[in-house]
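Asks: Sequence and predicted structure, then a few things I'm wondering about:
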Amino acid sequence: MSETALNLVQKQEWENGILRGSVVERRAAGLTRTVVWNPFRLVTGIASVEFRITLLDGDRAVAQDTISVSLDNSDVVILHDWSRVMQKQLVSENPRPGSAVWWLRTGQAGDYVPTEGASLEVKEKGIELPHLTYPLDLKGYYAIFVVLPAKLGCIELRLSGDERSQLFSGESVGNGCYLEINSLPAFVKAGHESFWRWADMTRQHLVIEQPYKTVSLYEESFRAHLDSVRLVPLTPELVAQLNATWSAEGQKRTVIGYYEPGSWAFQEKVESNLDHWKPLLAFAEARFSVLDINLGRGGSVLNYESRVDSQLLGAVHGDPSHGKVPHSSAAALMQEYTNTFATELKYARQLGMKPAANFGATSCYVGSDLESNFSKEHPEWRSGDELRYDVPEVRRFMLALFEEALQIGAERLSLDWCRYPETLKSKGPVTEFMRELRRLADRYGNLRSVHIDILARFPARGVPSWQYMDYRTWAREQLVDFLCPSNIQGRHLNFDLSEYLAATKGTKTRLLPNVTAHIWGLSMPGMFWERVLRCYEEGCEGAYVYQADCPTLGSPEGIRYLSLCCSEAALKRWRAREQAEQGKYSKNIYLSLPPRGGQYQPWSRLRVWIEGFSPGLVELFVDDKKINRYTAPPYVLTSEERSDDKAIQPGKRILTVRAEDGGGWLEKEFKVYFGSSN
């Protein structure tokens, strides 16, 4: 199976294969199949095992064979006895209440038991724990794999020579969002190994850190934990192969990554300007050429050292999680102790990225702890939760924010009309503000003898308020340098590019369509990479990745997936490999992950991934009613249009997917839950 399928496999199939050693092959008569068995977590050192395969047709045994396998894993290093850390006084099988000591939890049993029944955990919520160091004395390159207990929680790890730690979560792979645990898959994969990295382990120790967000945020059971770490020695040939697989060769495309420091700081302990280096280093590893740094939204408290409007100070609320609204003062610490934007400008440039000052057009969060002084003082200048751009004073206020960013040192400006566009009623005020912003940028550009780039992310056709975006005028009058048509939430993820290509043809404006990296976006890596590659092949110069911070700061896999987006050659290499491997993959049908609470919501769409063969027709049924019929991907239940938000009634439904395979059909049934939230 592909890495995409591995990320999408559902609970029953995963547990049948990993816990019970049972795999289903569909329409495989006459085909050669390869069974992959990973014994490294079960067998250490030198051993001999009996490996038996039974081929069943229903309950009838068709064939059976047993082979003896000799294993020599003596050069594989498995870390699971966490009592061996340097700081032995900080680990106990029975920590005292209130003590800052890690819990060595032993004697566990059951289907989801960690390695040898033991794991490193946190016994009591609300207590910050010190870092631990596992001593190592290895030489040369190793591949590093990480296993977490099969339950809610996470851990941060780094090597002693690293400048940042890496978050690991059993629930977060690829699109999984580090920002909100309610946007994670509906189950945690027992026994899943996360491939962290390959690294020269000479003079390196392993450092274990408690993620700050697990101290007090979210559920009582959301805590730091670790099962085991496996290190496998690599030959120079394997190192070269890994380097080649993940290289971004050829012409480098412009890939812009969106980053919200305020959301990152909501769950971190930011007490020094040096703390900003760590997340920006991850963005550099993901090979973003431009970092779009969000400083706030018009009418809300700001996430930088502003004197134009109110900063984010004090506790604020986050997005609801499992029915509860989290509150945190951590983001306020970032404002109290650091100059966020000036620091991130400096670090981004040092890391080879071009930083941009991003403001969302508006969202006032009226009546909440996120509403700014400007919104509170001028309710007549807003409509509901949004500022009114037909009011000159509102436009002057927003220009003052952008000018403040220029004064701090910005050389690129970014305006996001997508979050939230509901207040717009005509094209005029939008285009007039773009002209005013261009004049402001040119004034500062002339003073510095540079050109100040302007980026505009705006609703693509069919997305709310798309009709008020006069992007043709923006391009023709050179008001913007980067045109980024975009979806909102989980709809319109494959919008047509032709009208935007036509609008930018013959102009200096470059087209970088948005490819959303959030959990409700296209599944990684396959669906996501295919969309990026299609953008390049149709003539776009690059791509904009909204919520790039989700995969970049959420998992090592996410960083690797994003790191290839700047290379059309690398993406074509991936596609060619996928096409060549189809005959080796098991024939199967997979669904995109539900974006919240195990349910598909009206603001997102269920998508189908098929591999192991090239289907002719593909049909989708809900409760035996045919909904869709496709001759080519992408395969989307209902459509991308908002008019289909409520086409499927909430509750449990039976989804049947039929894919034409030669002279027959591969059919698979799923129990699917649809939510009702707006």
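Replies: Received the coordinates, thanks. Residues are numbered from 1 along each chain as shown.

Asks: C-alpha from now on. contacts and neighbour counts both.
Replies: Noted.

Asks: sec struct for Arg287, please.
Replies: Secondary structure of Arg287, reduced to three states by DSSP: H, G, I helix; E, B strand; the rest coil: coil.

Asks: For Lys278, see how far away the closest residue to it other than its chain neighbours is.
Replies: Once flanking residues are discounted, Arg287 sits nearest to Ser563: 5.1 Å by Cα to Cα, 6 or more residues apart in numbering. To Lys278, Ser563 is 17 Å away according to Cα to Cα, to the nearest Å.

Asks: What of Asp496?
Replies: Asp496 is 37 Å from Lys278, by Cα to Cα.

Asks: In terms of packing, which of the two has more residues around it?
Replies: Lys278 (16 against 12; other Cα atoms under 10 Å).

Asks: any idea which element that one lies in?
Replies: Assigned by DSSP states H and E, Lys278 belongs to helix 277-285.

Asks: Then Asn358?
Replies: Per DSSP H and E: strand 354-360 holds Asn358.

Asks: so where do the helices sit in the stretch 351-500 of the chain?
Replies: Applying DSSP state H, counting those that start in this stretch to the stretch 351-500 of the chain gives helices spanning 373-377, 392-408, 427-448, 471-476, 498-504.

Asks: could I get those as CSV with mean neighbour count?
Replies: Compiled in CSV, those are given as follows (neighbours: other Cα atoms under 10 Å):
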stretch, mean neighbour count
helix 373-377, 17
helix 392-408, 18
helix 427-448, 16
helix 471-476, 19
helix 498-504, 16
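
Asks: try this one side by side with the last:
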Amino acid sequence: MISIKQMINDGFVEIRISQNLKPIYGAKISYSLDGNVWNPCSIFSYIDADKMLRCSFWEWNEAVIYGNVKFNGSGHPVYWNLYLNNLHKYTGDIKICIKVLTDEGITEYKTDVELLPCKTLYISDWNQYVLEKGWKIESGYLMFNGDEEVKALTIKPGISGRYKIYFGILYGIIHMRVSVSNEKIRYPFIAERNRPEFQDKYHKEILWKSVELDKNSAIEISPTPLSIREPEKWPFGSIHYIKIVPDEKKKENTGYVNPKWSDKTLALYFEPYSWAFLYNLEKKYEVKETMKLFREMGANEIHTQVIRFGSKALHYSRIAERHSKGAMMGDDGTFSPGPASMVRSLDILRETIDACSELGMVHYANSGLTNCYPGTDLEEKISRQHPEWRTGNILRYNVQETRQYAASIIGEFIEWGTHGVSIDCMRYPYYHTEEDLISLFMEIHNVINKMSGKRKIPLTVRIPAGDIVYYKVFETLAKQGIIQCVIPSNLLSRSPIFSLRPYIGWKDYGCRVFGIIDGWLTHLGSFSNSQISLYRYPSDIKYDIRRFFNEGADGIFVYQADGYCADPFTRTVLDWKNWK
């Protein structure tokens, strides 16, 4: 049995195939205007982002190019993209033929469907808009030509109301910034190669967000600074069309929230070094813009990492040297002037504190426990002058001088006005003994007490999950009221899956316990100076948040939140208050 329904707002026709509960293994879907000439329907096997990301490129391309749909015994709705067959404005009857493969063979269905013009607006005539330097049109697709003086492309749809904005990508990736003039916030929008087979899927539609438009509103598109600097390695990609869909849902949050989760905290880790490396971060409005993006993601807390003890500082430290010149190779094997330029231009710690205060978020000044980056432009003088105080890249805390050095920098955080302090022991936890860690954190605790005056400055720590040394040390510190929050974590990826149960008892000491959403799904390896890791799927994130909350977590800490902000598939997933 076949059920067909036009989704007039979305530009789709939903097709459901039912074989009376019999297994379905495949289908061929085609259409005809006259009953004689038949053409394949451009079928989206899924419109759910998670399912689209997880399916193979062969499964996706077979459906969207040839109308061949793969089912593994279980049927599910599929979606005919009328625009790709140039039928989005069609009025009248159209013939559809569906051939279904079951264990009994092939069954053919033919039916007529009445189509009406879609309410969706498509923008694809780029010749109307490519008036600015730096852009080109190839085979009807919008592309960046590599010009360093490129200007943002401005597109005025000329419509009013609330709309969902999608970008149609013929093939490959997209690496850009996008904004709408009403909001004046630029969103990094990066859908790239960090998910298996994503690049090789044709005719993808990627949701940006819902926006309010008026007759004068403009959508603005530009390549990221990284794409301008490294167009071969990080290409802008190409845009087939912009799809603008009426959003009839109310702007207010209509999602279901478990009442037990309503007071949970979403803490986002902000790494200015990485943000400046990718997008530049040299002006106050850019800092505030970034914090607004994080606030929109649902953040209550922002943890801004401005140093890893033993490396140069990003804030205007009087104790550590500042990283105001030079450059270090990034995980992608390239160099960026962005971090040093940021440090010369502004004090990122002061600016993020001010922006968070204005936006109603709690700010934590964050330091990595240690990474000296020996032999690079990031190595700080304590490491250069006293190599005997470190093991490899690890600054050791078995001497009073290194403990006082670290504690003095924490004192600067409090002097600058941060609301809280956090220390990331995952960068890096090696070689430290129980005695060294206790001594270091007692030194830090004493500085916090001395510098905070009447203010209460909470201390959060991120520690290796399941580690005996770190468990013993920080359980002791939790009992003494020295730490106020703990985040058990892996080094960088989701695996191994671990439980918070050993740490939940620390809540009895007044120590909050957070679950972790780490930066990556898994790490593939290092290749020619590049680190390659895979991004997480939306369903992974939801699963882990539910799991941690069910175990008793007080909140969720998102490491490398910069990446989640830029990823259109995960930017809105972290805020459980918006889940449906």
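Replies: Ah, there it is. Because the structure is a prediction, the values reported are computed rather than measured.

Asks: on that earlier part again, what span of structure 2 is the strand holding Asn358 of structure 1 aligned with?
Replies: Counting by TM-score structural alignment, strand 354-360 of structure 1 falls onto residues 362-368 of structure 2.

Asks: once aligned to structure 1, how far is the matching stretch on average?
Replies: For stretch 362-368 of structure 2, the mean deviation from structure 1 after alignment is 0.4 Å (mean Cα distance after the TM-score superposition for structure 1).

Asks: Would you check the span in structure 2 matched by stretch 630-640 of structure 1?
Replies: Counting by TM-score structural alignment, stretch 630-640 of structure 1 sits on no residues of structure 2.

Asks: Grab the most central residue of structure 1 for me.
Replies: Pro551 (2.6 Å; Cα atoms, centre = their mean).

Asks: what helices or strands is the helix or strand hosting that residue leaning on?
Replies: Per DSSP H and E, Pro551 of structure 1 falls inside helix 549-552. Where contact means 3 or more Cα pairs under 8 Å, 6 or more residues apart in numbering; DSSP states H and E, helix 549-552 of structure 1 is packed against strand 254-259, helix 277-285, helix 556-563.

Asks: now those in a markdown table, with distance to Arg164 of structure 1?
Replies: Shown next, in a markdown table, are these (distance: least, Cα to Cα, whole Å):
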| stretch | distance to Arg164 of structure 1 |
| --- | --- |
| strand 254-259 | 17 |
| helix 277-285 | 5 |
| helix 556-563 | 12 |
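
Asks: Tell me the gap between the match of strand 354-360 of structure 1 and the middle of its chain.
Replies: Mean C-alpha position of stretch 362-368 of structure 2 versus that of the full chain (Cα atoms, centre = their mean, to the nearest Å) differs by 20 Å.

Asks: before we move on, what about stretch 137-155 of structure 2?
Replies: Offset of stretch 137-155 of structure 2 from its chain centre (Cα atoms, centre = their mean): 25 Å.

Asks: Just the buried positions in it, please.
Replies: 137, 141-146, 150-155 (16 or more other Cα atoms under 10 Å).

Asks: Tell me the residue in structure 2 aligned with Asn514 of structure 1.
Replies: Aligned partner of Asn514 of structure 1 by TM-score structural alignment: Ile516.

Asks: Settle this for me: its match is touching Gln560, isn't it.
Replies: No: using Cα atoms under 8 Å, Ile516 of structure 2 makes no contact with Gln560, being 10.9 Å away.

Asks: From Phe374 of structure 1, how far out is the equivalent of Glu321 of structure 2 over in structure 1?
Replies: Alignment note (TM-score structural alignment): Glu321 of structure 2 maps to Ser310 of structure 1. Between Ser310 of structure 1 and Phe374 of structure 1 the computed distance is 8 Å (Cα to Cα).
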